[in-house]
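**Student:** model the structure of this input:
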Amino acid sequence: MSHAPSPPGRRRRLYLMRHGEVCYFDAASGRPVLPEQVSLTAHGQAQARAAGAYLREQGVRLDRAITSGLPRTAQTAALVLQASGHEALRPEAWPEWEEIRGGRLSAIAPSELRQAFCGLHQGQVPEDQRFLAGESVGEFLDRVLPALQRLRADPHWDSALLVLHGVVNAALLSHALSAGQRLLYGSLMQSPACLNVIDVGEAPGDWVLRALNIAPLDGLRHEDRLTTMEHLLAQYQHYLALRRAREPSTREQP
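**Tutor:** Got it, this is the predicted structure:
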């Protein structure tokens, strides 16, 4: 859909969201679920609806919506648009904004698990740091940042909703906070279905961060002191413990 260009000199607005809550481990077996297939939990759906209702209460009008195309972002966007009164807006899928890609968990040595899971949340992350033995931060920025420049170069929008992922959002926020530099501040946490508000001007370094990590349904999360990846590490270690506990009985079978 084509929209009228934004007036010259006027900053445009990005409503940057993370997808709602998902569970990366099967509730019955504890096995990891492929990130490309994981869907919103019931609470994640409620979070997305609450974010949409909040946008509606604030009188937000959107003329564009973009997701990464992965199910968890597409589902979140659909619920947000419905609850905010933008049912007619059809989200675009930009695969460049898929989450940073991990490797095989089984290939990571036990002694390296904590760094592999949590290394991205330690200040400014070096570009050679790899996520779960997969994609490096440098490779990740190579695909994420050009897509942002492509969006900025298109004048035919004024207020856009981006429903993406935790590390992707951190990269976009890092770029804005540093006035357009290529870096990743891993300490920029993103709660499920949170909202960030960013204004962007015509000059390359013209970024204004208006709001950060607003989670309408879950508030301040004052009892949660762990990062997303620390939670996932605990779940994965629980799965490994369950698997080890089953191994002896499996070997005894005829």
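**Student:** all contacts plus neighbour counts: C-alpha atoms, from now on.
**Tutor:** OK.
**Student:** quick check, central residue of the chain?
**Tutor:** His165 (1.1 Å; C-alpha atoms, centre = their mean).
**Student:** check contacts around it.
**Tutor:** Contact analysis of His165 by C-alpha atoms under 8 Å, 6 or more residues apart in numbering lists Met17, Arg18, His19, Thr73, Trp97, Glu98, Glu99.
**Student:** the third one contacts Pro71, correct?
**Tutor:** So that's His19. No: His19 lies out of contact with Pro71 (C-alpha atoms under 8 Å); the separation is 9.5 Å.
**Student:** higher neighbour count, the two?
**Tutor:** More crowded of His19 and Pro71, by other C-alpha atoms under 10 Å: His19, with 32 against 17.
**Student:** list the contacts of that one.
**Tutor:** Gly44, Ala48, Arg72, Thr73, Thr76, Ala77, Val163, Leu164, His165, Pro192, Ala193, Cys194.
**Student:** how about this one, so we can line them up?
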Amino acid sequence: MTTRIYLIRHGETEHSAADRLSGASDIDLAAEGRRQASCLAQRLARQPIAALYSSPLRRTVETATLVGRPHGLTPILAAGLREIDYGQWEARRRRDVQAEYAATFAAWEADPLTLAPPGGETGRAVLARALPALQAIAANHPTQTIAVVSHKTTIRLVLCGLLGIDPRGYRARLDQSPACLNILDWDETQGARLILFNDVSHYESGPVAGSPEV
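**Tutor:** As a prediction, the model looks like this:
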């Protein structure tokens, strides 16, 4: 029995626009992020979304609330979907962290799965909580369509786990734009099939070639 999952990254924040590391930082959407999420909500308004889940951080909850409004759905919070914790690097500009922690940052970039920012969280720890959380959510909705709103790093790691991609390369090989849409068909016995990846055609001009349904 297949579950269709709309896996969504939250919209733009002031931190993401300024290239700040904002994993555990609990910040709101920027005005542009609300526009992006509203465009996605309009895109999904006629889809049969049966349930809506979100990381508990404000930027994801706000995105999920906008997506759920046309369906009369309130987001169900799932702690396992929260973003990676960047520890001492939280809320700092990437270029400043690279300059101050040059050796540590380079080592982390080379192996973000097993290494963590100082005082922060490894990719492996994120995967260990986020993948079971998503699988449990999907298992609770056989044959239904659900929406799940999470974060850039968390989504990339979950996709690696579901699709058999080496998670050590998640930063170099996968991207997630603000308020992007990924579509997965998930079966408890067969696993996951990726239907659509990192699609932002709802707030950029022109459809993406081959986009299914939505």
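**Student:** need the TM-score between these chains.
**Tutor:** The TM-score (TM-score structural alignment, normalised by the length of structure 2) is 0.78; 196 aligned residues with a C-alpha RMSD of 3.2 Å.
**Student:** ok, back up a step: and the gap between the aligned partner of the residue nearest to the centre of structure 1 in structure 2 and Thr122 of structure 2?
**Tutor:** In structure 2, the residue matched to His165 of structure 1 (TM-score structural alignment) is His151. Taking C-alpha to C-alpha, to the nearest Å as the measure, His151 of structure 2 falls 15 Å from Thr122 of structure 2.
**Student:** so what's the residue count around the residue lying closest to His86 of structure 1 once chain neighbours are set aside?
**Tutor:** Leaving aside its chain neighbours, His86 of structure 1 sits nearest to Leu62 (7.4 Å; criterion: C-alpha to C-alpha, 6 or more residues apart in numbering). Residues lying near Leu62 of structure 1 (other C-alpha under 10 Å) number 20.
**Student:** check Gln82 of structure 1 too.
**Tutor:** When neighbours are defined as other C-alpha under 10 Å, Gln82 of structure 1 has 17 of them.
**Student:** just the element for it, please.
**Tutor:** helix 71-84 (DSSP states H and E).
**Student:** in structure 2, what stretch matches the following helix or strand past that helix?
**Tutor:** Going down the chain from helix 71-84 of structure 1, the next helix or strand is strand 92-93, by DSSP H and E. The alignment of strand 92-93 of structure 1 onto structure 2 (TM-score structural alignment) covers residues 76-77.
**Student:** what does the matching stretch contact?
**Tutor:** Counting by C-alpha under 8 Å, 6+ apart, Leu52, Tyr53, Ser54, Ser55, Pro56, Val61 sit against stretch 76-77 of structure 2.
**Student:** at 10 Å what do you get?
**Tutor:** Contact with stretch 76-77 of structure 2 is made by 51-57, 60-61, 64-65, 148-149, as judged by C-alpha atoms under 10 Å, 6 or more residues apart in numbering.
**Student:** would you map the strands across structure 2?
**Tutor:** 2-9, 49-54, 76-77, 145-150, 181-187, 191-199 (DSSP state E).
**Student:** list the buried residues in the top helix by length along structure 2.
**Tutor:** When structure 2 is parsed with DSSP state H, its longest helix is helix 123-139. For helix 123-139 of structure 2, the neighbour count (16 or more other C-alpha atoms under 10 Å) marks 123-124, 126-127, 129-131, 133-135, 137-139 as buried.
**Student:** what residues in structure 1 pair up with it?
**Tutor:** Against structure 1, helix 123-139 of structure 2 falls on residues 137-153 (TM-score structural alignment).
**Student:** next one: stretch 27-34 of structure 2
**Tutor:** Stretch 27-34 of structure 2 maps onto residues 38-45 of structure 1, going by TM-score structural alignment.
**Student:** what touches both of His19 and Pro71 of structure 1?
**Tutor:** Ser39, Leu40, Ala77.
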